[in-house]
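*Asks:* Okay, here's the prediction I keep looking at, along with the sequence it came from:
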Amino acid sequence: MKKAILKKAAITSMALLTLAGGASSAFADRGQEDNKRDNDKHSINLHFKDEKELKWALEYIIRLASKGVFNGYEDGTFKPAQKISRIESIVAAVRLKGLKEQAESQAEMSTKLNFKDADLLKKKYPWAVGYVAVALENDLFSETESLIQPDKPATRLFAATLLVKALGLEEEAKAAANAELSFRDAGKIPAGSVGYVKVALEKGLIKGYEDRTFRPNQPVTRAELAALLDRTDEQLPDQDATAITGKLKAAPSGGAIVVVKPDNSEVALALDPGVFIFRDNVKAPVTALQAGDEVLVRTFQNKVVFIEVTKNAPAVITEAGKFSSLSLNAEGKIATISFTKDVNGSTQAYVLNVSPDAGIVGGTAAQLIAGQNIELIIVNNVVVTIKIVA
C-alpha cells in the first residue's frame, strides 16, 4: 500500500449500518423516511457507483466506510469531490473515536444544547444532536464557540483542529501556540490556531502545498477528509476487538476463509458476496487471496465485508534441474547455486541466491556433483531448500 497499512489489531467496528445505502449517513439532508431507513440496517456495501472518481482516496474511503466512520449516499455514490460541512466532519470525528453508539443513545439525543443555533440543528439534523453533545463532552469544540454552524463548509483549518482534538492533543497544541509556521500564508492562520496546525503537521495528519501555502480557509472535500481521518485513525488507541488480523491459512474455499491469528488460534469466517478486497494498493478479486497473506479483516453481521492484504504471502515455487556448481560466502556457507534445466527442448542455465539457513535434503553439500538431479524450493527468489534427487 502507499504507506504501512497494518494499523491496529482492533479497530472500531460499527455493526448496524448501511454504508452506501445512506444508513446513519449523517452526510445528507434527510427527512423522516430516511431516518426510518436508518433504523432498518440490514446490509453493507463498499462498492460505490463513482468508484473510478475516488482514485487516490479509494484506500482511505473504503477503510473508513468498512468501520462506519465515513459513509456513502443513498444513491450508491460517495461524491469524493463534494465539499464537506462542519456537521459531517464532527460526526465523522466522533465515530472515529468509537463513540457512535454513545452519540446515538437516547440520553445523548435528548441533550439540551446551549449553542445559539441549537434549534436549527435540532430542526434540520435531529439525528445529529447526540453527536454534537458527545463532541462537546469530548472537547471537540473550543470553550469560546457559541455556534455549531452545521452547514458551513469545513475548512482545512477547522478539520486539522478538530482531528488534533480528537487525538486528545489539545494541551500539546496550546503549548505550541507560539510556534513559527513557514507557510507563505501563515498570517491567515489565527494566533490561537497556530499550535493546532503545528501539531497536525508534526503528526502527519495534514500537509502544506508545494507552493509553501497552507490555505487554512480552503473548503475540504469528502475525499480529502477521508485521508485526514485515516491518518488520524492510525494514532488512536484500539477501541474494540472486532477487527481480525492474522494470516490466511489457505486460499478462499466454499465462500469462506480461515485466518490464523497471532496467537496461532484459527477462526473460520464466511465471506459476504460483496466483500471488498484491497491488495497491492488496488481493489482485487477474491481469487487474488493466497495462503500466507497477512490480512486485516472486518465483519458485518457475521460475514466478512472487507479484507486488506497488509503483507503479501511469500512467493513459493519449486524448480527441478541438474546441479552445476556452488559458490560460498566468507563464512563458508552456500551463497549461490547454479543448475540447468530443459526449456522447450533446449538447456537453460540458472544461478540463484541461497539463504544462509538453507537446508539440504537427501544428502550433504559434498554429495552435490555436476549432473546430479536436484529440486529447489524458492521463496521470493531465494533458495531455502536444496533436495538431492536419487
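*Replies:* Noted; the coordinates are in hand.

*Asks:* make it CA atoms for all contacts and neighbour counts henceforth
*Replies:* Fine.

*Asks:* For Arg95, pull up the helix or strand it's in.
*Replies:* Secondary structure from DSSP states H and E places Arg95 in helix 86-96.

*Asks:* what's in contact with the following helix or strand past that helix?
*Replies:* With elements assigned by DSSP H and E, the helix or strand that comes after helix 86-96 is helix 100-103. If you take CA atoms under 8 Å, 6 or more residues apart in numbering as the criterion, helix 100-103 is touched by 14, 94, 108-109, 130-134.

*Asks:* What residues of helix 100-103 count as buried?
*Replies:* By 16 or more other CA atoms under 10 Å, the buried positions in helix 100-103 come out as 100, 102-103.

*Asks:* Same list as before, the residues you listed that is, but in a markdown table and with distance to Val361 included.
*Replies:* Shown next, in a markdown table, are the buried residues of helix 100-103 (distance: CA to CA, whole Å):
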| residue | distance to Val361 |
| --- | --- |
| Lys100 | 57 |
| Gln102 | 60 |
| Ala103 | 62 |
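
*Asks:* and which of the residues you listed is nearest to Ile257?
*Replies:* Lys100 (29.1 Å; CA to CA).

*Asks:* Take this one as well and set it beside the first:
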Amino acid sequence: MKRKLSLALAVILAAGTMPATAMAATFKDINELPWASSSITAAADRNLISGYEDGTFRAKNNVTYTECMVMLYNVLSKTNSLQTMDTSAMAGYYSTFSSMGIPTWAQASVIYGLSTNVLYLSDLTKFYDDGVARAATREDVAIFFGRALETKYDLLKTPTVIYNDQWKISDTGASYIDLLSRLGIFSGDDNKNFNPDAPITRGEMAVVMNKTYELLDGNNTGNQGEITKLVNNSGDYYELTIQMDNGEERKFIAMNDRTKVYNKDGSAEISLSRFSKGDRVSIVYTETSLDAIYLLDEEANSQTKYDITGYIMRLENSLLRLENENTGERQDYTVGGSCIYYLDGKKVSRSEFTSAVENNSDKYLYAGLMISTKTVKHEKVGNVEETTVDEIYLTISDTYTAYGEVTTIGDSYVSFQSEGGASRTFNFANNCQFYLGEEKSTIKELKEFAETGTIYVKITADLDEKVTKVVLSEDTFNENLKQTGTTYRLEGLSEKRMTVTSGGKTTEYTFGSSNPLENITFYTWDSDNKDWNDVKFASAQDYYEDKCYDAEKKKDETVYCRIYFNSGGKINEIYISDKSSAWTDSDMDTTERKGTVASLINGVLKFKTSSTEYTMLSRYNVENSDGSVENELNITSAITSSLTVFEKMANSPDVTLYAEIKADADKKVTEVKEAYLTYAKGTIVEYEPDKSMDERYITIETSDGAQLKLHVVARPKTGSDDYTYEDIASTGYVGSTVELEFNNSGYVSKITVDESTVQGAGKRISGVAVSADNGLKLKGDDTVYDWMSSVIITSSSFDSDQLYRLKEMIEDKDVDVYIKAKLTEKSRVEEVEVTIQGAEGILKEYDDSDHTVRIQTADGNTFTFNVLRKPTCDISGVTLEDLDEDWNGKEIKLVFDDDGYVEAFRD
C-alpha cells in the first residue's frame, strides 16, 4: 500500500542527524562568505541546516553526497512537497547501504530519493570512496534537486540558459541545470561559468536550500503577492507592480522572451497576456530581474480567462462545435494542430482530451476557447476567414447553465432569448428552486417580477435537461456584457446591515459578525469633482444620513446605491450617491469590449463574437486647447490613426482587425483604446524599409480598393529563402500580391509574396524543364527564357555548378529535371535551384562511402547523383551491399525523394 513517508522512516531520519547545534544568531563565522550570510541565516531559522557544536557554520566546507540528500529531504519535508512512496521498498535497500557504507543517519533520505527517482542506484557509487565520504559536485546537486522539482515544473529538452562552460556539463545535467537556473535557484560565477565539477560548499548549499524552500513554500510571503498594476507595452514587455504578502511593493519589467511564465503548478508555460490586475502570483527574482512568475489563482486557469466560453456539442478530428454561453449560438471552429488542451486544470495530450470527451458524452462539457482568426485562400470559394482554436480548457459537469432575456415564464417552464438571439425553452424539474437575485422565492413571485420590464434569467439544468434552479434579475448574467449593478434606493445603513428597495421590493443585506471595515470598500459621490471617494464606513454612514434628509426643505431625499459582490457572493463594494446620474457621470457604466471586428457599416460597429451593436462617434482624437486629447482612436498597425482608416480596415475582406473599445451606457464608442491588424493581404503599392521606426512602412491595396499604410518591423521575415525584405523593397515587386503577418504590437513582421504575381526583377518561375539549349522552357509555358552568361546553379541532386551540364540533363530524355528560377528585369535566368525527379540508364558505379551513383543514359551522357545515406534496393536478389558488383553495366532506375536525393534503386 502506497502512502506518505511512514513514522518509522521519519524516526530513522531523526535518529542520526548531522552534528549541529548552533543557531544562526550565534554563528561566529557568519560573514565568512558575505554574499551567502542572509541565506545561511534564513536556512538556519527554517531548520533546514545547522551549524557545528563550536558555534561555527563553516560556509566554505564542502557538502558530501549523503549530507546533500538529507538537506534535500529537509526542504521537501518542511514545504509539504514529499512525493508518495512505497515504504515496503525500505527493507530491500539495507543490504545495499551496508555494502556501500551509507550511514544510518542518511539512510532514510537516500531511501526516499531511490523510491521517487530522485536518486538512481548508479548514483550511490559516487557517495563514498574506500569508505570516505565524497564531496558532491554542483552538477550532481542540480540533478538531484532538479529531479525532485521536475514533477512541478517544466523540464525542457533543449536548455535555454547557456553558460560559458556548457561543454563541461553532461547531457543529463544540462536540462536540470537549465531548470534550476530558470527558477533562480542556481546561477553561475562572475564569468558566467557554472563550474559543474566543482564541489558545492555549505554556503552555496544554504542558498540553494533557501531558494528552493521559498519556491515551494505555500505560506512564504517573500515571493508571493498580488498584481496591483500591469502595463502592456505593445506586447514587447510588461511593467508589473506587485504588492508582496510581506508588505513590500516591488516593480518589475517582464519580457515574453526572458521571463518564464507558468500556471499554478508549473505544468504549462503560459503567456504574459493571460495576467491581469488583481491576480495572485508567486515570483522568482533577483534584485534586478524577474526570472519566473507562477499564477496562483485557480480562476486564472478557468474558462473566465478565455475568449469564448460554452458547451462542446461535437468534437470530430479538427472540428469543434461549441454552443456559445453568451449568445446561445452554435458555431464550428477548427482546432489547430498545435492546440493546447487542459482538463480540469491539468494539461493533457490531444488523445487524452478526445478520450475524455468521448467517454463523457452523457455529461455537459463546459469549455473555454482561446482563438485566433486569419484569412485563408480556398480554391473554390476564394478568401475566407478561418477561426482556429489555440487552447481549450474543459470542465466536465453534471449540470448546465444558460441565461438570457425572459420572454415567457409559466408554471412549468421558462422561455428566454440568448444575447445572440437564439430562443430557448426549458421545463422545470420537480424539485426546481426559484430565486429573485440572491433571495429564495416562488414561481408566483417570479412570474409577477417578469412582467415589470426587461428581466434576465439564469437557469441550471440537470443531465435530463430539466431545470433545477431559476434565478431572475434586472441585471444581465452575461459578465462580458454587464455594464453595472442594479441601482437601489438606500433605506438604511448600519454596521450590521443595509436595507435597499428596487421595483417595489425591499431587500436587507446582513454584513455578518465581521467588521465591514475589513471586508467592504465604501465609495461616496463627489458632485463637484464628478468622482467617487474611497471612504471609511463611518464617513459613508455620515454621508448617507446627511443626504437622506434636506434640512432646509424639511423633507426626506432619495439616496441611491449600488452593491457589488465578489466571486463568493459576498459584498465587497458599496457605492452611495444622492444623484442617480452618478454612475453615468463617473463612467462606471462604461463597457469595455475587445475582439475581432466583424464590420463597421453606417457608423455601427460589430464584433465577431457578439451580436451587440456599438455606434461610432463622428470624430476621434479631438485635441483640446490645453493639448489634451478626447475620444482617442489608436491604430498601432497604421501610420495614421483615423476613423477613415479604422473603417477601411473593419470592412475590407482582405484584413483581420482586432480592437479594444470603451463604450458608454448608450453603446456609443467613446474610445478605441487599441486597434491593430492580425492578417492582411493585398498588392504592394510602396515599401520603405530603411526609414526610422515610426516612419518605416509598407502600403498595400486590398481587393476592395482600400489603401493601407502600415508599420513594419526593421527586418521582417519573408515566406521564402529565395527573397529578402530588401528584395521586396525593389521596384520589381510593386504590384505583386503579398500576405502580411503581424507581431503583438500590430507591426508587419512577415511578408509572403505570391511569386506568380511578381512582374519585374526578382520574378520567379518554376516547373519541369523541357528544353534548354536555346533558353529555358518549362512544361505548360510557351515562353523561352534566355540564360545569363553566368547563372548561379544550386542543387541537392548533384554537385556540378556548370551550365552546360545542366543543359545536358534538361535535354536528356532519361532525366526529369525540376527547376526553380529567378529572373532579371528582362526576364533572363540568373539563378536556378535544380531538383532531379527521376533518371534511368546503365549503372556505372555506386559508391556507398561517398553516397553517389553514376549512370550513363541512352543519349550517351554520364551523370553523377547524390544518394541518401540509407537508400533501398528494390531489385530482386540484389542487396545494397552487392549492388555495384551484381548490377554494374545493367539498366537501372533511380527514384528520388522530394529533396532531390536518390532514395531507391529499381530494375
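*Replies:* Nice, I can see it. Bear in mind the structure is a predicted one, so any value in this text is a computation, not a measurement.

*Asks:* Need the TM-score between these chains.
*Replies:* After superposition, the two chains reach a TM-score (TM-score structural alignment, normalised by the length of the first structure) of 0.45; 217 aligned residues with a CA RMSD of 4.5 Å.

*Asks:* picking that back up, now render the contacts of helix 100-103 of the first structure as TSV, adding neighbour count and secondary structure.
*Replies:* As requested, these are exported to TSV (neighbours: other CA atoms under 10 Å; DSSP: H, G, I helix; E, B strand; the rest coil):
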residue	neighbour count	secondary structure
Met14	21	coil
Val94	23	helix
Glu108	18	helix
Met109	20	helix
Gly130	25	helix
Tyr131	28	helix
Val132	26	helix
Ala133	21	helix
Val134	23	helix
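
*Asks:* now, among the residues you listed, which is nearest to Asn373 of the first structure?
*Replies:* Distances from Asn373 of the first structure to the contacts of helix 100-103 of the first structure, taken by CA to CA, are shortest for Met14, at 57.0 Å.

*Asks:* Lys122 of the first structure: how many residues sit nearby?
*Replies:* 15 (other CA atoms under 10 Å).

*Asks:* For Tyr804 of the second structure, the count of nearby residues, please.
*Replies:* Tyr804 of the second structure: 12 neighbours (other CA under 10 Å).

*Asks:* That one belongs to a strand?
*Replies:* No: counting by DSSP: H, G, I helix; E, B strand; the rest coil, Tyr804 of the second structure falls outside a strand, being helix.

*Asks:* ok, now how distant is it from Val669 of the second structure?
*Replies:* The span separating Tyr804 of the second structure from Val669 of the second structure equals 68 Å under the rule CA to CA, to the nearest Å.

*Asks:* May I ask you to name the longest strand in the first structure?
*Replies:* Determined from DSSP state E, the single longest strand within the first structure is strand 346-361.

*Asks:* Following element in sequence after that one, please.
*Replies:* strand 373-379.

*Asks:* next SSE after that following strand?
*Replies:* Taking DSSP H and E, what comes next after strand 373-379 of the first structure is strand 382-388.

*Asks:* Just the closest of the buried residues of helix 100-103 of the first structure to Leu296 of the first structure, please.
*Replies:* Looking across the buried residues of helix 100-103 of the first structure and measuring by CA to CA, the closest to Leu296 of the first structure is Lys100, at 21.7 Å.

*Asks:* Distance-wise, check the closest one relative to Glu224 of the first structure.
*Replies:* Distance from Lys100 of the first structure to Glu224 of the first structure, by CA to CA: 22 Å.

*Asks:* cool, Glu51 of the first structure as well?
*Replies:* 15 Å.

*Asks:* ditto for Ile337 of the first structure
*Replies:* Counting by CA to CA - Ile337 of the first structure and Glu224 of the first structure are separated by 51 Å.

*Asks:* Give me the more crowded residue out of the two.
*Replies:* Glu224 (23 against 19).

*Asks:* Confirm Ser77 of the second structure sits in a helix?
*Replies:* Yes: assessed by three-state DSSP, Ser77 of the second structure belongs to a helix.

*Asks:* okay, now it: neighbour count?
*Replies:* Ser77 of the second structure, neighbours per other CA under 10 Å, totals 15.

*Asks:* tell me the contacts of the closest residue to Thr336 of the first structure other than its chain neighbours?
*Replies:* Distances taken as CA to CA, 6 or more residues apart in numbering put Asn353 closest to Thr336 of the first structure, at 4.4 Å, once the chain neighbours are dropped. Counting by CA under 8 Å, 6+ apart, Asn353 of the first structure makes contact with 335-337, 381-383.

*Asks:* tell me which of those residues is nearest to Ile307 of the first structure?
*Replies:* Checking these one by one against Ile307 of the first structure (CA to CA), the nearest turns out to be Asn381, at 26.7 Å.

*Asks:* Which parts of the stretch 201-350 of the second structure are strands?
*Replies:* Assigned by DSSP state E, counting those that start in this stretch, the stretch 201-350 of the second structure shows strands spanning 224-233, 237-244, 249-255, 260-262, 280-285, 290-295, 308-316, 319-324, 330-343, 346-348.

*Asks:* no wait, the stretch 351-500 of the second structure
*Replies:* 364-378, 382-397, 400-409, 413-417, 423-436, 439-441, 456-461, 467-473, 488-493, 497-502.

*Asks:* how about those, which one is nearest Ile40 of the second structure?
*Replies:* strand 382-397 (42.7 Å).

*Asks:* Which elements pack onto the closest one?
*Replies:* Here strand 382-397 of the second structure touches strand 330-343, strand 364-378, going by 3 or more CA pairs under 8 Å, 6 or more residues apart in numbering; DSSP states H and E.

*Asks:* thinking again about what came up before, buried ones from the contacts of Asn353 of the first structure, can you make that a PyMOL selection?
*Replies:* In PyMOL syntax, the buried subset of the contacts of Asn353 of the first structure is picked out as below (16+ other CA under 10 Å):
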select buried, resi 335+336+337+382+383
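
*Asks:* In TSV: the contacts of Asn353 of the first structure, plus distance to Ser66 of the first structure.
*Replies:* Shown next, in TSV, are the contacts of Asn353 of the first structure (distance: CA to CA, whole Å):
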residue	distance to Ser66 of the first structure
Ala335	46
Thr336	46
Ile337	47
Asn381	35
Val382	37
Val383	39
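
*Asks:* and which of the contacts of Asn353 of the first structure is nearest Val361 of the first structure?
*Replies:* Val383 (12.8 Å).
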